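K.L.:
Got a predicted structure plus its sequence, pasted below:
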Amino acid sequence: MATKANYFIGLMSGTSADGIDAALVDFSADNHSDRQHQCKLVHSLFIPFDAETRREITSLYQPNSDEIQRSQTLDKKLATLYADAVHQLLEVSGVAKKDIVAIGNHGQTIRHFPPERERKLPYTLQIGCNQTLAVLTGIEVIGQFRVKDIALGGQGAPLAPAFHQFLLGEQTPSVVLNLGGIANITYLTKDRVMGFDTGPANGLMDAWFAKHHSHGNYDCDGKWASSGSVITPLLDTLCAEPYFQGPPPKSTGREVFHLDWLSGFVNLGQYAPADIQATLLALTARTITDAINSLPSVDAIWLCGGGRHNSFLIETLCKMMPAKRIANIDQLGIDGDALEAMAFAYLAFAYKNNFCSNIPAVTGAKKSTTLGVLFLP
């Protein structure tokens, strides 16, 4: 007898604030094959944010006026957009709402201040109201995944390494490199899992590009960056940022790495904008390379996230790490654009099955625990 499908939906909108990734994942036993813990991506989609929603999100990355009103209004607006994404995903996949066990909703991070910044009361804040989402979809929602890990003294991030271990446990020793607004890595060996944010990836480059271009939100294929020249003194100054020198566990976000952070180092007007872009790309490549080179015996680096489509960035990484295999994770039969959304489907699956879903060695939490909070329709 065939095993009944075990459907979960994962929703993710990252610090790039480009849009919503949604993934419908089947965790039924029939999907287990040679891979120890395989799950099946049934369907995925990406829904871009319009310019106004993107502006509303990014305006909340740093302190400003009327934050409570603006954040709570956006909290509900994002919930309606997430609900629309769920409805579209169900329509295109042909799966009925009643067959979805739960939605795992990461939400939109607008602030992330973990313990290492010497705060007595660290916190993390994701918006996109889970209760509203549950009501609008009629499906149970698991959300607020980061909060308990923070309460246990952890970073609350990154959370994807638990899913990477579940999915890729036999692909060791290797690194999963996610190139989102912030870059983060998962280091997998047979007896060890590590993970941490290396620093900025697309976020700073996108912000600088948007500042100087009236059309488009990002530097397609890194063409603008490739037209410039790296400003070595500026790059060295940026790399001296204390975050890069600190040991893991560690995590960061756009509330730290933004254009005001950049302009705090130097008068940017003295340089050609394309040279600044080239330097920001070099900053991403160097900090990722330094992080990976600090790890022993990395055989392969598997790329996921939107930044893996930046061909000039990947070319630069390959030049800086010529002895390592660098390839899209799609070569393993895994959709690299959907992987992060799949991770939050997995965290909902783990919640419903009472699995521990954080990794203390990654986040620094005092103990393993099941992450998430349940919201009923």
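P.N.:
Yep, it's here. On a predicted model such as this, the values are computed, not experimentally measured, just so you know. Numbering: from 1, shown residues only.
K.L.:
going forward, measure contacts between C-alpha atoms and count neighbours the same way
P.N.:
Noted.
K.L.:
His112 is in contact with Leu121, isn't it?
P.N.:
No. Between His112 and Leu121 no contact is recorded; they are 11.8 Å apart, counting by C-alpha atoms under 8 Å.
K.L.:
the more surrounded of the two?
P.N.:
For His112 versus Leu121, the count of surrounding residues by other C-alpha atoms under 10 Å is larger for His112: 22 against 10.
K.L.:
Please list all residues in contact with that one.
P.N.:
The neighbours of His112, taking C-alpha atoms under 8 Å, 6 or more residues apart in numbering as the test, are Tyr123, Thr124, Leu125, Thr252, Gly253, Glu255.
K.L.:
where does it land in three-state SS?
P.N.:
strand (DSSP: H, G, I helix; E, B strand; the rest coil).
K.L.:
any idea how far it lies from Thr132?
P.N.:
23 Å (C-alpha to C-alpha, to the nearest Å).
K.L.:
With Ile110 instead?
P.N.:
Distance, Ile110 to Thr132, by C-alpha to C-alpha: 18 Å.
K.L.:
Mind checking which of the contacts of His112 are buried?
P.N.:
Neighbour counting by 16 or more other C-alpha atoms under 10 Å classes Tyr123, Thr124, Thr252, Gly253, Glu255 among these as buried.
K.L.:
Give me the three-state assignment for the last one.
P.N.:
Right, the one you point to is Glu255. Three-state assignment for Glu255 (three-state DSSP): coil.
K.L.:
who's in contact with it?
P.N.:
Going by C-alpha under 8 Å, 6+ apart, Glu255 touches Tyr61, Gln62, Ile110, Arg111, His112.
K.L.:
one more time with 10 Å, if that's ok
P.N.:
By C-alpha atoms under 10 Å, 6 or more residues apart in numbering, Glu255 lies in contact with Thr15, Thr58, Leu60, Tyr61, Gln62, Pro63, Thr109, Ile110, Arg111, His112, Phe113, Trp261.
K.L.:
same check, this time on the third one
P.N.:
With C-alpha under 10 Å, 6+ apart as the criterion, the residues that contact Thr252 are 111-114, 116-117, 155, 157-158, 182-184, 196-200, 243.
K.L.:
take the one below as the second:
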Amino acid sequence: MGSELFIGLMSGTSLDGVDALLARFPAGDTGMHVLGHLHRPFCPSLREELLALNSPGDNELHRAALAGNAVARDYADLVSQLLELCGVKAGEVAALGAHGQTVRHRPGEFDGCGYSIQLLNGALLAEQSGIAVVCDLRSRDVAAGGQGAPLVPAFHRAQFAQPGRDIAVVNIGGISNISLLSGAGGTLGFDCGPGNCLMDAWAKQHLGHEFDAGGAWAAEGQVLPGLLEQMLGEPFFGLTPPRSTGRDLFNRAWLDRCLDAGMQAVDVQASLLELSVQAIVQSLGHHDPQTRELLVCGGGALNTQLMRRLQACLPGIQVMPTDARGLPVMQVEAAAFAWLAMRHLRRLPGNLAGATGALGPRLLGALYPA
């Protein structure tokens, strides 16, 4: 029997850094036991370069290749620290599932297939970590006609679903994605819209901070109804799932087109927070009004004002962090990519066609042996 230990590595749209998680998945896919977790921010220069590569620029191929190498080195260094923390040797780990850093996400566009690009040198990560690497986890789903996102609903079902009870799980990272777990066994998942990405960019410009801690600044402002209405008028919000999005759409240029002269910066921040809230509220109302429990994970779960507004707008639903169901909010996505690595090595599909729109279940990822 092979090792039951797997590592998940996740760096999301928010660009806040890398999460690494070591977990045991007993044979038979009967559960998950977390052994350790670490988070480390990107160094400012790499974060700025990754952010810049979300938009067209000079010498992109060269810069993207070097950024992919840098991401691999960051991942490998954090894996080494995680193994030391847990007292585990690299040779004891079956594989690590590595997301890479998304810089473009355009599934189904241009030629009927499109693409989703995550920067990561998987071969370099395998060399430096001494562990088999499963990466490029979105491409096969895109090739099968899917969005390649979100990939987490299958894991959310395995981790949080309860028979006879409709449960929703929303990850609020740079973009928010939701998994609707029917008590009857069905699963629907899709991107809601911007989570933290626009709020973070606005806070960076006006506060000089990477994010609005706890939503305290947003709480001081007043929502601008006209601005909120204009932003919610974006056609993306009217798309029927499967749907996914990213910084390709929700970026500063998009926000700037919505703004008028004379708007107070703090009121814009309050309106951006309300946009993130309403994108989730509308997703629930349109697609699973029977849900009575909303589990929240990702950095947005640490935004006190956002969580307060979610609960106020969903009075019939219990809104709580995933900690209440056994998995801390900042561990869920890394755990999902450990789970996807496990599924790959055990030759099991990792996607849900009902979430991504793919033609059917697919084995996800490319393998770089140790």
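P.N.:
Here it is on my side, so go on. Keep in mind that what you see is a predicted model, and the values were worked out from it rather than measured.
K.L.:
tm score of chain vs chain?
P.N.:
In this superposition the chains share a TM-score of 0.96, using TM-score structural alignment, normalised by the length of structure 2; 367 aligned residues with a C-alpha RMSD of 1.5 Å.
K.L.:
Show me which residues of stretch 248-262 of structure 1 are buried.
P.N.:
Buried residues in stretch 248-262 of structure 1 (16+ other C-alpha under 10 Å): Pro248, Pro249, Lys250, Ser251, Thr252, Gly253, Arg254, Glu255, Val256, Phe257, His258, Leu262.
K.L.:
so that stretch matches what in structure 2?
P.N.:
Under TM-score structural alignment, stretch 248-262 of structure 1 corresponds to residues 241-255 of structure 2.
K.L.:
just stretch 217-229 of structure 1 next, same as before
P.N.:
Going by TM-score structural alignment, stretch 217-229 of structure 1 lines up with residues 210-222 of structure 2.
K.L.:
now swap in stretch 125-144 of structure 1 and tell me
P.N.:
Using TM-score structural alignment, the partner range for stretch 125-144 of structure 1 is residues 117-136.
K.L.:
Now do the end-to-end distance for the matching stretch.
P.N.:
8 Å.
K.L.:
what about it, distance to the chain center?
P.N.:
19 Å (C-alpha atoms, centre = their mean, to the nearest Å).
K.L.:
next one: stretch 269-279 of structure 1
P.N.:
Distance, centroid of stretch 269-279 of structure 1 to centroid of chain: 27 Å (C-alpha atoms, centre = their mean).
K.L.:
looking at structure 2, which residue ends up farthest from its center?
P.N.:
Gly262 (33.9 Å; C-alpha atoms, centre = their mean).
K.L.:
so that residue is in which element?
P.N.:
Under DSSP states H and E, no helix or strand contains Gly262 of structure 2.
K.L.:
gap between it and Arg343 of structure 2?
P.N.:
In terms of C-alpha to C-alpha, Gly262 of structure 2 sits 52 Å off from Arg343 of structure 2.
K.L.:
Tell me how far Pro233 of structure 1 lies from Leu41 of structure 1.
P.N.:
According to C-alpha to C-alpha, Pro233 of structure 1 stands 45 Å off from Leu41 of structure 1.
K.L.:
And those two? Which one has more around it.
P.N.:
A direct count of neighbours by other C-alpha under 10 Å for Pro233 of structure 1 and Leu41 places Leu41 higher, at 19 against 10.
K.L.:
can you tell me what part of structure 2 the helix or strand where that one lies aligns to?
P.N.:
Secondary structure assignment for Leu41 of structure 1, by DSSP H and E: strand 40-48. Mapped onto structure 2 using TM-score structural alignment, strand 40-48 of structure 1 spans residues 33-41.
K.L.:
chain center to that stretch: distance?
P.N.:
Its chain's C-alpha centre and that of stretch 33-41 of structure 2 lie 16 Å apart, by C-alpha atoms, centre = their mean.
K.L.:
So which bits of it are buried?
P.N.:
For stretch 33-41 of structure 2, using 16+ other C-alpha under 10 Å, the buried residues are Val34, Leu35, Gly36, His37, Leu38, His39.
K.L.:
biggest helix in structure 2 by residues?
P.N.:
The residue-count maximum for a helix in structure 2 (DSSP state H) belongs to helix 60-86.
K.L.:
Please name every helix or strand in contact with that one.
P.N.:
Packing partners of helix 60-86 of structure 2 (3 or more C-alpha pairs under 10 Å, 6 or more residues apart in numbering; DSSP states H and E): strand 5-10, strand 18-24, strand 33-40, helix 44-52, strand 95-98, strand 101-107, strand 114-119, helix 122-129.
K.L.:
and it with strand 5-10, angle?
P.N.:
Here helix 60-86 of structure 2 points in a direction 140 degrees away from that of strand 5-10 (axes from the mean of the first three to the mean of the last three C-alpha atoms, to 10 degrees).
K.L.:
buried sites along helix 60-86 of structure 2?
P.N.:
For helix 60-86 of structure 2, burial by neighbour count (16+ other C-alpha under 10 Å) applies to 64, 67-76, 78-80, 82-83.
K.L.:
can you pull out the strands in structure 2?
P.N.:
5-10, 18-24, 33-40, 95-98, 101-107, 114-119, 133-135, 167-172, 175-181, 187-194, 293-297, 318-321, 366-368 (DSSP state E).
K.L.:
what's the average distance of the last one to structure 1?
P.N.:
With both structures laid over each other, strand 366-368 of structure 2 and its partner residues in structure 1 are 0.6 Å apart on average (mean C-alpha distance after the TM-score superposition for structure 1).
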